[in-house]
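[1] this one's structure only:
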């Protein structure tokens, strides 16, 4: 009987607590919805603040990418060192073109004139040999023509004069090839100087508080890298062209010396 009464009391207590529990549940539901609504509002507010910044950053990165792909943008980013490097590149192209033209075989001698001059020397007609060899305005003509009149009186003196004139003509041509070697040596050094200048500027930017702002360091580091690359791009082809043209000149000079010796030995 007591157990039955206790169950009735418990059921009465639970029936009294049910409305309170429903009220608490409704309050929690309302609080959760309110929190979700506030979170959404804060998210929209934060997105509205960040959207212009993200858009500007995207535009800046796209502009930087376009500038980096543009040749003029690279030149501007390279700084002051790009101007002497540009002069070196122009000098390199001019020297390669001019030296290649001056070391062509037709600039040194003509086989037909060498044969005609040899026939005239064999006939002891030194004036005819001189006029024949000087007609083409070749390097051999400028070196050998002054020596031919002396061939009839003093052969050794004529040979020595020919050798002296030939060396002078070789020096006149080789100086242009030597200038190409100067460009090949100076261009990488100018690029290295631009690298040092860019790194100094980068450290100065860091000292002014730009450590946390990579966009401030990008220009200085870009200057350091671009100038080095430009110096090597100019220096490497110039060095290759120097050795090619030097070998071309030596080959032409050996053939010219042999042609002059052939004329002198025809006596």
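    Done, it's in. Since the model is a prediction, treat every value here as computed from it, not as a measurement.
[2] C-alpha only now, for contacts and for neighbours.
    Fine.
[3] and for stretch 15-30, what are the contacting residues?
    By CA atoms under 8 Å, 6 or more residues apart in numbering, no residue outside stretch 15-30 reaches it.
[4] Tell me who's in contact with the most centrally placed residue in the chain.
    Centroid-nearest residue in the chain: residue 230, 2.5 Å away (criterion: CA atoms, centre = their mean). For residue 230, the contacting residues are 82, 85, 188, 191, by CA under 8 Å, 6+ apart.
[5] now do the same end-to-end measure for stretch 204-214.
    Stretch 204-214 has an end-to-end distance of 13 Å (CA to CA, to the nearest Å).
[6] hang on, the earlier thing: sort out which one of the contacts of residue 230 lies nearest residue 249 for me.
    The shortest approach to residue 249 among the contacts of residue 230 belongs to residue 188, at 25.4 Å (CA to CA).
[7] okay but the closest one is in contact with residue 231, surely?
    Yes: using CA atoms under 8 Å, residue 188 and residue 231 qualify as a contacting pair, with a distance of 4.1 Å.
[8] So these two - more neighbours on which side?
    Comparing residue 188 with residue 231 by other CA atoms under 10 Å, the one with more neighbours is residue 231, at 29 against 22.
[9] And that one, which helix or strand is it part of?
    Following DSSP states H and E, one finds residue 231 within helix 214-264.
[10] for that helix, the distance to its chain's centre please.
    Chain-centre distance of helix 214-264: 13 Å, with CA atoms, centre = their mean, to the nearest Å.
[11] go on, stretch 146-166?
    49 Å.
[12] try stretch 52-69
    How far stretch 52-69 lies from its chain's middle: 25 Å, per CA atoms, centre = their mean.
[13] quick check: longest helix of this structure.
    Longest helix of the chain, by residue count under DSSP state H: helix 2-69.
[14] dropping in the other structure now:
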């Protein structure tokens, strides 16, 4: 009977010991919140946030500008063709000027050069086209820079956090896994944030470049059509 009681008592002690060991880790002591993680990321999250806002502002500003430049100009070309065929060059110039578009400015420059050799007209249109493309590409390069340096800021924050962790360990002689992992997962938030901003900026950068390429192709096509129109009377 004594042996049975001792066995029961021992079993209770083992169960109590296991429950004390498992219970602290069974439920999280602190709920992980996204906003808290961003705050705990440290000072590096400030430049990463600034880069994110800068990238979005540049993208939307350029997006609407390029989209406006890529609108269908078939009506403009038809009006210019009709005016040239009927000999109303002044009317064609006025139509191009009122269009307030890259193609309109290119055609206007070409119309003002009528009477000169075709090569001179082509050169004038090409020069205006380069200026218009430069206007469309304005600040897009900054988006590419954001895509490049945002991840670097993220890695910098993580490295700074690791340095601080080991500095604290050297001062306190506390090398417990809780201290190391607890500080490290917070600091890796900066890497995740930097990579996220960099990836998004890289995608947006290429989206704008694709849009600009489409506008360039359309302008070149319309410019060739305009030159062919000017050469028709001489054929």
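    Now that the structure is in, tell me what you want to look at. Since the model is a prediction, treat every value here as computed from it, not as a measurement.
[15] which one in structure 1 is aligned with residue 136 of structure 2?
    Under the alignment (TM-score structural alignment), residue 136 of structure 2 pairs with residue 173 of structure 1.
[16] Residue 167 of structure 2 -> structure 1?
    With TM-score structural alignment defining the correspondence, residue 167 of structure 2 maps onto residue 204 in structure 1.
[17] In terms of helices and strands, where is its match?
    helix 155-207.
[18] any idea of the angle that helix forms with helix 214-264?
    Relative orientation of helix 155-207 of structure 1 versus helix 214-264 (axes from the mean of the first three to the mean of the last three CA atoms, to 10 degrees): 180 degrees.
[19] re earlier: contact partners for the match of residue 136 of structure 2?
    Residues near residue 173 of structure 1 by CA under 8 Å, 6+ apart: 99, 102, 103.
[20] Now do it against residue 194 of structure 1, distance only.
    Applying CA to CA to residue 173 of structure 1 and residue 194 of structure 1 gives a distance of 33 Å.
[21] Check residue 219 of structure 1 too.
    Distance, residue 219 of structure 1 to residue 194 of structure 1, using CA to CA: 13 Å.
[22] Check residue 239 of structure 1 too.
    According to CA to CA, residue 239 of structure 1 stands 20 Å off from residue 194 of structure 1.
[23] neighbour-wise, which of these two wins?
    For residue 239 of structure 1 and residue 194, the more surrounded residue by other CA under 10 Å is residue 194, and the numbers stand at 25 against 18.
[24] That one corresponds to which position in structure 2?
    Under the alignment (TM-score structural alignment), residue 194 of structure 1 maps onto residue 157.
[25] next one: residue 252 of structure 1
    Using TM-score structural alignment, the partner of residue 252 of structure 1 in structure 2 is residue 215.
[26] thinking again about what came up before, which two in the contacts of residue 230 of structure 1 are spaced the farthest apart?
    Pairwise distances across these peak at 11.6 Å for 82 and 188 (criterion: CA to CA).
[27] Could you check how far residue 203 of structure 2 is from residue 70 of structure 2?
    Distance of residue 203 of structure 2 to residue 70 of structure 2, computed by CA to CA: 20 Å.
[28] Just want to know which of those two has more residues nearby.
    Neighbour count, other CA under 10 Å: between residue 203 of structure 2 and residue 70, residue 70 has more, with 19 against 13.
[29] surely the more buried one meets residue 215?
    Yes: with contacts defined as CA under 8 Å, residue 70 of structure 2 counts as touching residue 215 at a distance of 5.5 Å.
[30] list the residues that contact both of these two?
    Shared contacts of residue 70 of structure 2 and residue 215 (CA under 8 Å, 6+ apart): none.
[31] sorry, back to before: the match of residue 167 of structure 2: neighbouring residues, count only.
    Residue 204 of structure 1: 14 neighbours (other CA under 10 Å).
[32] before we move on, what about the one 10 residues further on?
    By the measure other CA under 10 Å, the count of residues near residue 214 of structure 1 is 10.
[33] One more: the one 4 residues further on?
    Neighbour count for residue 218 of structure 1, taken as other CA under 10 Å: 13.
[34] how far away is residue 42 of structure 1 from residue 51 of structure 1?
    Applying CA to CA, the value for residue 42 of structure 1 to residue 51 of structure 1 is 14 Å.
[35] try residue 153 of structure 1
    According to CA to CA, residue 153 of structure 1 and residue 51 of structure 1 sit 98 Å apart.
[36] who touches the aligned partner of residue 121 of structure 1 in structure 2 in this structure?
    Under the alignment (TM-score structural alignment), residue 121 of structure 1 maps onto residue 84 of structure 2. With contacts defined as CA under 8 Å, 6+ apart, residue 84 of structure 2 is in contact with residue 92.
[37] Equivalent analysis for residue 157 of structure 1, please.
    Residue 157 of structure 1 is in contact with 147, 150, 151, counting by CA under 8 Å, 6+ apart.
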